[in-house]
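Asks: Give the three-dimensional model of this entry:
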Amino acid sequence: MKNLKNTPAGLGLGVALGLTIAVPVAAQTQNSADEAKIEEIFVLGERRAYQGNFDDLENPTADQTMSEELLLQVGAINLDDALDLSASVARQNNFGGLWNSFSIRGFSGDINLPSGFLVNGFNAGRGFGGPRDLVGIESMEVLKGPRSALFGRGEPGGTVNLVTKRPKFETGGYIRGTIGKWKQARLEGDYQTVLGANENVGLRLVGFYEDSDSFREPAESEKVGFYPSLNWKVSDQTSLSYDLEYTSQELPFDRGVVYSEDFGFSPRDVFVGENVPIETQVIGHQLELQNNFDDNWSFLGGVGFRETSLEGDAFESQFGSRQTYFLNGETVSRFFRSRDFDSEYFVLRGELAGEFQTGQLRHRVTLGMDYDKFDNTLVIDRFRSRFGGDINALTPSDLASDLILEIDNPVYGANLNPIAGANTNRNEVLKGYGIYIQDQIDLTDQLQVRIGARFDDFEQDLTNFLASPATTITSSDDRFSPQFGAVYQVNDGVSLYASYGEGYRQQTGQDFQQNQFDPNITESKEIGLKMDLGEIYKTVEGSIGLTLFQVEQSNFLVNDDRPAATAVGFFSIPAGEAESTGLEFDANLEFENNLSFWISYAYTDAEFSNSFADVDGFGFTIDSGDPVINSPEHQFNIQASKGLSLGGMPASIGGGIFYTDERNGFVGSDFILPDYTTVRLFSEIKPIDKLSLRLDVDNLFDETFYTNSFANVWVGPGTPRRWRFTATYSF
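Replies: I've put the predicted structure just below:
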């Protein structure tokens, strides 16, 4: 087995947002040199929860790791850019650009909250801190398939984990500046050093500032983030780390374009909102303690607390008969909402991991428990126009008072403060604890089996302050989630695996009749093949993976489009069951001639497996076999890079092709988002030592495309062709 430092289990940074326990620092079969390397990794705080002391070929799961080098190579600045690298991930409705939302293997999580990605192994997608910037991220992992036996309350198709930048007990850093189309100006920095008489404290300071207009005038944004971290070597066996997350953003609320069968999509450069930014903020703290008891057993524990807020006004396109664009293709009717969202998220976690022998069998065990509490407050006021379908009855005064925007000659700011009435005022508190265990057993030199289980206990309190008097609904539930896997190592470079896992996810909110939702239940199965090319060929490094999967869900939530529901607000409704089956191919290749490739392809058939019709007979109907929203059947991403020398100066060139198949854009309808292909190019050169200059061109052929949709009146347009010039000085 390779030493831990050279495997995915030894790369990346330690967990911070909760209490976990790491894996044995060294296996008994490793020599003293390997043990020293692993001990160094442990002391530096570069261990991660859940990963275990496993080579990638030993894991019965399909994982993708996007290194910092790859993220820089493709010019990824935000989480959406990075997620496009995985063909198993598809963009979902992103709440007007105010958070990250995605599906894995065809399924997304709660449609009314950001997707539940992890940071250093702990949930950080909850809350309203705005879309995630990558400046403080060392690497990103897409962990596909059944994970609930360890991760617990994750998304149904898999988990995304961001690994943050932490001190490496060295001195140095960089300053990077970017200018781009639409007045983009961005400055970021990363500096680290060592402190203390014994140089046993590492400090790292990472931050950024960005100001930019948009191709959808007059939308503009301003962002700032600061992510310092400390790592203290308490002793050779113990380390303590702290991370701070602070991000403040002013963002346009942009529901996108409107689509009509008669008039097509409204122009992608016409912003149908108003130039009144939404303000988001997040302040997060993560504290982590790691301790190695001996060569085989270790503990990782931590606590995290995260506060987020979202506040501001929004002008959004109307639905159904209230939408004037459906009648004339010349105007867009809108409604107004004012929002004040706050959340607090607390996590506590502890994990013990190690290994032992029973006879000839080697056991690698992870045992842990966690507790979390999510406190979520939503206040919304709303104004809806009087317009109900008679476009000829509109007067110039109506155009202003009814918030109707002319597409060819948009006039903004006519009525920024309509009289809005209370629409939502509720507080929701979700509390839960879990206990989990996993044991991977070496039955022979080639065959390993994994057995895992998790028990969760939840409680949910939802208070509606609009009721008179205020009412609180309380519910509770518990769930046992098993996990099984098997790995057969054909040789040092090839393994076959199979796995099964069940997931359990508590669902937030309520339907328009104030009923809480039952939990979402997931069953996942997959079989796959993995290859470590470095063990097979002398001229290439990297990995190849091929996977067949099936994911089944029950109590699947969709948008409730019934008039009775939309008259009150926007709600979800459980639509029953859905199933996703597919095939994935992933490759990460590096050749001796400085040529590298990243290839990711996925075929995903995600559809409803039952028929559903609302009981009132007014809204949509779902038939068995109908596609799940925003889930393309085919998706692939190919990136290539070539290192070379120009006049003695190091340089590189490269580019990529990203393809997304057509997708359903509105549940229960035949509205389809068209497929699209985008091409990007980049070049980079280092004219002098420590200075690099880079040019990116995205969407080279200026493709008109649409990335996601909530309905035919909320469709996210893709960015036209743009350029970015970046200069980086390292020191």
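Asks: going forward, measure contacts and count neighbours with C-alpha atoms only.
Replies: OK.
Asks: Which helix or strand contains the residue nearest to Ser683 when sequence neighbours are not counted?
Replies: In this structure, Ser683 finds its nearest non-sequential neighbour in Ile653, 4.4 Å apart by CA to CA, 6 or more residues apart in numbering. The secondary structure element spanning Ile653 is strand 649-660 (assigned by DSSP states H and E).
Asks: Report the buried residues of that strand.
Replies: Along strand 649-660, these residues count as buried under the neighbour rule (16 or more other CA atoms under 10 Å): Pro650, Ala651, Ser652, Ile653, Gly654, Gly655, Gly656, Ile657, Phe658, Tyr659, Thr660.
Asks: cool, stretch 489-506 as well?
Replies: When burial is assessed from 16+ other CA under 10 Å, stretch 489-506 yields the following buried residues: 489, 492-506.
Asks: Among these, which lie within strands?
Replies: For the buried residues of stretch 489-506, membership in strands holds for 489, 494-505, with DSSP state E as the criterion.
Asks: would JSON lines of the residues you listed with distance to Thr178 be doable?
Replies: Converted to JSON lines, those look like this (distance: CA to CA, whole Å):
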{"residue": "Gln489", "distance to Thr178": "46"}
{"residue": "Val494", "distance to Thr178": "42"}
{"residue": "Ser495", "distance to Thr178": "43"}
{"residue": "Leu496", "distance to Thr178": "44"}
{"residue": "Tyr497", "distance to Thr178": "44"}
{"residue": "Ala498", "distance to Thr178": "45"}
{"residue": "Ser499", "distance to Thr178": "44"}
{"residue": "Tyr500", "distance to Thr178": "45"}
{"residue": "Gly501", "distance to Thr178": "44"}
{"residue": "Glu502", "distance to Thr178": "45"}
{"residue": "Gly503", "distance to Thr178": "42"}
{"residue": "Tyr504", "distance to Thr178": "43"}
{"residue": "Arg505", "distance to Thr178": "40"}
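Asks: Report the two of these separated the most.
Replies: Among those, the pair separated by the greatest distance (CA to CA) is Val494 and Arg505, at 34.2 Å.
Asks: To compare against the first, here's the next sequence to fold:
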Amino acid sequence: MTPRTPAFAPHPLRLALRRALGLALLLPAGPLLAEEADITLDAVTVEAEAIAVVTEGSERYQAPATDTALGLSLTPRETPQSVSVVTRAQIDDFNLDSVNDVLESTPGIGVERVETDRTYYTARGFDITNFQVDGQGMPFVYDNVQGDLDTYIYDRVEVLRGANGLLSGTGNPAATINFVRKRPTATPQASLGATLGRWDQRRLEVDLAGPLDAAGRVRGRFVAAGEEKDSYLDRMQRSRRVLYGVIEADLGDTTQLTAGHSWQRNDTDSPLWGALPLYYSDGSPTDYDVSTSTSADWAYWNNRDQHSFIELSQAFAGGWEGRATLTHIQRESDSKLFYIYGTPDRDTGSGLFAYPSRYDLENEQWIADLSARGRFELGGREHEAVLGAQWSRSHLQDVSHYGQGIGDPLPPLEEWQGNYPEPAFDASVAGSDWVDRETALYGALRLSASDRLMLLGGLRLADFEGEGENYGDDKTTSHRGILTPYAGAVYDLNDELSLYASYTRIFRPQTEVDRNRDRLDPVEGDALEAGLKAELFDGRLDASLALFQIEQSNLAEAAGTIPGSADTFYRGVDGLTSRGVEATLAGELAPGWQASLGYTVLSIEDADGEAARTHAPRHMLRAMSRYRLPFLAQASVGARLRWQGDIHREQGNGVITRQDDYALVDLMARYDFNERLSATLNLNNVTDEKYLTSLYWAQGFYGAPRHAMLSLDWRY
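Replies: Presented below is the predicted three-dimensional model:
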């Protein structure tokens, strides 16, 4: 492999980068030499036969290609599913420094913030369980994100909506989210950033990249960010740290070795565990101050993520490339938490009770992937293929130390100051200890059937095994010879417009448990999609219109709380069908005007034709736009819009909690003092909208009110 451009790094920057990388790669990260990034390069370049996509250094709101769907480098128009990419420019323009911020801006994606430090993601009405880093499938524990993961180490976030079980291990019908990490550069570069914001927010960032030797055959990158801030929620404070180091070395003209490590820590004092009661004992809705929190002043929730990866790639004659990747992930969580349960009386506020507990969790994952991809000729036409094998192992251990005082009555939340005495956590102990394993073979083809017709197909053959126990219940499961097929076609109507269609089978083992703590059986079903794709203005603007239908059975749905605990149990729902339409737009609308837009409308019904999963919005609009002023070239202005239709949740006993439709409007302005120094002002929730962040669970809390951030960035 050769570097993107020849370069010689000035000695001071090269020395600083070496020292920074030494710090990052020598962190206690586990068995590998280096570690990677969790819940991933300047402008677009070409390397070997594939498109090496980099959005950093570009002002564009689109990416020319992704490999999230089939492991093949496909443009959005060539991909027979809906694709959205949040680029580095969008992340920087709107200060989207957490994964939640990014996904809230992505067309068709719902961000279910059930607690301050636990988030689920949905698309097309269903939970997203397929996550990747640099194209490698890496599930989060319990299919949710704990903490507030930082985005500074990523170049972009790719989202493929619809089922994709080829690379991520399961044919989940919602979406696949691929976090693409920053990589070393052939020329030296550096950036520093500082942000101040409401609630005493303070953030610092540093990013160094370039060659580590005079010949440019060894390159590195070091990325670090730190943030401290209070919160609009009473008593809550958050600290976030992230370090990432990666080294890329040319072992020869056709061989490249890459090793990297990332470490991320999220510490939250007085977090929400559970949230606010949403209705009174008479069934009427509660209406608390936006700042109301149920947390105790001694509570905390600390999360740590460490990722290591080693990647060896070898280019062969004829445009083929082989790649071997080994990844190690270590996630740890320790917490002392305070949950409030019960239904308050409307007049007195009584009826709430304490549930203190201490939790420790550790999850270790190993993922190995061996693949080859390249081009071949058949029938006088050129085609592309990828073949691979994957092995993964996930070991989860957690323990609950229940506190004394469970069931103690509490004052009304209007009077609650979080001053419940910290108890001894020795009332009882329970926990989980289980191992999941998967081995799989996969392959995909892109066949050029004619000048206008492209056929795509893939197949994954997998074995799943699970063993261990969950709070005393057996977690043993085994599924062998599971076939996940993928089929798609793209037909070019002309030079700008294409028709497409795709089909994927759904099969996904579940971690959720029923009332008896028995693991639910896998989800099964089918996903269909068809639509139009367009490349306009010489490829500067992408547009799409999609129709989709998803059918699945035995999907986990929260059904209540396990008696004697604060843990949620689930039931399998059969005959669920989701149908809808999505329209997207991304790229340059006019010189200096970048935008992305996505609108989703859907219906979700159960086997009886009744509305299901009503916490998921049926209408959703996401829009981002930035315009460079023609009369003042140094200045840019922009806006972000997040709108969703009304949602509701049936709480039982005829009680229904509703959240009306709402829109969140954010504004930005940037001024470039010169080619290196710029300042950006962000104003979020301009209209100071009051809204519940989610009705995914029976409790909820309010989103952040109006707030501002000012950032100063320097680049070399």
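Asks: Can you verify my assumption that Thr578 of structure 1 contacts Ser609?
Replies: For residue 578 of structure 1 the amino acid is Ala, not Thr. Yes: taking CA atoms under 8 Å as the contact criterion, Ala578 of structure 1 and Ser609 are neighbours in contact, 4.8 Å apart.
Asks: Compare the two (neighbour count), which wins?
Replies: Neighbour comparison, Ala578 of structure 1 and Ser609: the larger count goes to Ala578, with 24 against 20 (by other CA atoms under 10 Å).
Asks: Map the more buried one across to structure 2 for me.
Replies: Ala578 of structure 1 is assigned Leu576 in structure 2 as its aligned equivalent, the criterion being TM-score structural alignment.
Asks: Next: Tyr500 of structure 1.
Replies: When the two structures are superposed using TM-score structural alignment, Tyr500 of structure 1 falls opposite Tyr503 in structure 2.
Asks: Can you tell me how far the residue lying closest to its match once chain neighbours are set aside is from Pro173 of structure 2?
Replies: Using CA to CA, 6+ apart and skipping the chain neighbours, the partner closest in space to Tyr503 of structure 2 is Leu528 (4.7 Å). Here the distance between Leu528 of structure 2 and Pro173 of structure 2 works out to 9 Å (CA to CA, to the nearest Å).
Asks: Give the residues shared as contacts by these two.
Replies: With contacts defined as CA atoms under 8 Å, 6 or more residues apart in numbering, the residues shared by Leu528 of structure 2 and Pro173 are Ile550.
Asks: neighbour-wise, which of those two wins?
Replies: Remark: of Leu528 of structure 2 and Pro173, Pro173 carries more neighbours, 34 against 21, as counted by other CA under 10 Å.
Asks: Tell me which residue of structure 1 matches up with that one.
Replies: Using TM-score structural alignment as the criterion, the counterpart of Pro173 of structure 2 in structure 1 is Pro156.
Asks: for Asn302 of structure 2, same thing?
Replies: That one, Asn302 of structure 2, aligns with Glu279 by TM-score structural alignment.
Asks: in the stretch 101-250 of structure 1, which spans are helices?
Replies: Under the criterion DSSP state H, counting those that start in this stretch, the stretch 101-250 of structure 1 contains helices at 148-151.
Asks: Now do the strands in it.
Replies: For the stretch 101-250 of structure 1, the strands defined by DSSP state E, counting those that start in this stretch cover 102-104, 118-119, 122-123, 137-144, 158-164, 172-180, 184-195, 201-213, 220-226, 229-233, 238-251.
Asks: outside of the first one, which residues touch it?
Replies: Pointing back at strand 102-104 of structure 1 there. Outside of strand 102-104 of structure 1, the residues that reach it under the criterion CA under 8 Å, 6+ apart are 88-93, 108-109, 115, 144, 156-159, 631.
Asks: Can you check what angle separates the longest helix belonging to structure 2 from strand 218-230?
Replies: For structure 2, the helix reaching the highest residue count under DSSP state H is reported as helix 11-25. Computed by axes from the mean of the first three to the mean of the last three CA atoms, to 10 degrees, the angle separating helix 11-25 of structure 2 from strand 218-230 equals 70 degrees.
Asks: What helices and strands are in contact with whichever helix or strand comes after helix 11-25 of structure 2?
Replies: Past helix 11-25 of structure 2, heading to the C-terminal end, the next element that is a helix or strand (DSSP H and E) is strand 45-47. With contacts defined as 3 or more CA pairs under 8 Å, 6 or more residues apart in numbering; DSSP states H and E, the secondary structure elements packing on strand 45-47 of structure 2 are strand 50-52.
Asks: Superposed on structure 1, what's the mean shift for the strand it packs on?
Replies: Compared with structure 1 after fitting, strand 50-52 of structure 2 deviates on average by 7.4 Å (mean CA distance after the TM-score superposition for structure 1).
Asks: So what touches that strand?
Replies: By CA under 8 Å, 6+ apart, the list of residues contacting strand 50-52 of structure 2 from outside reads Val44, Thr45, Val46, Ala65, Ser73.
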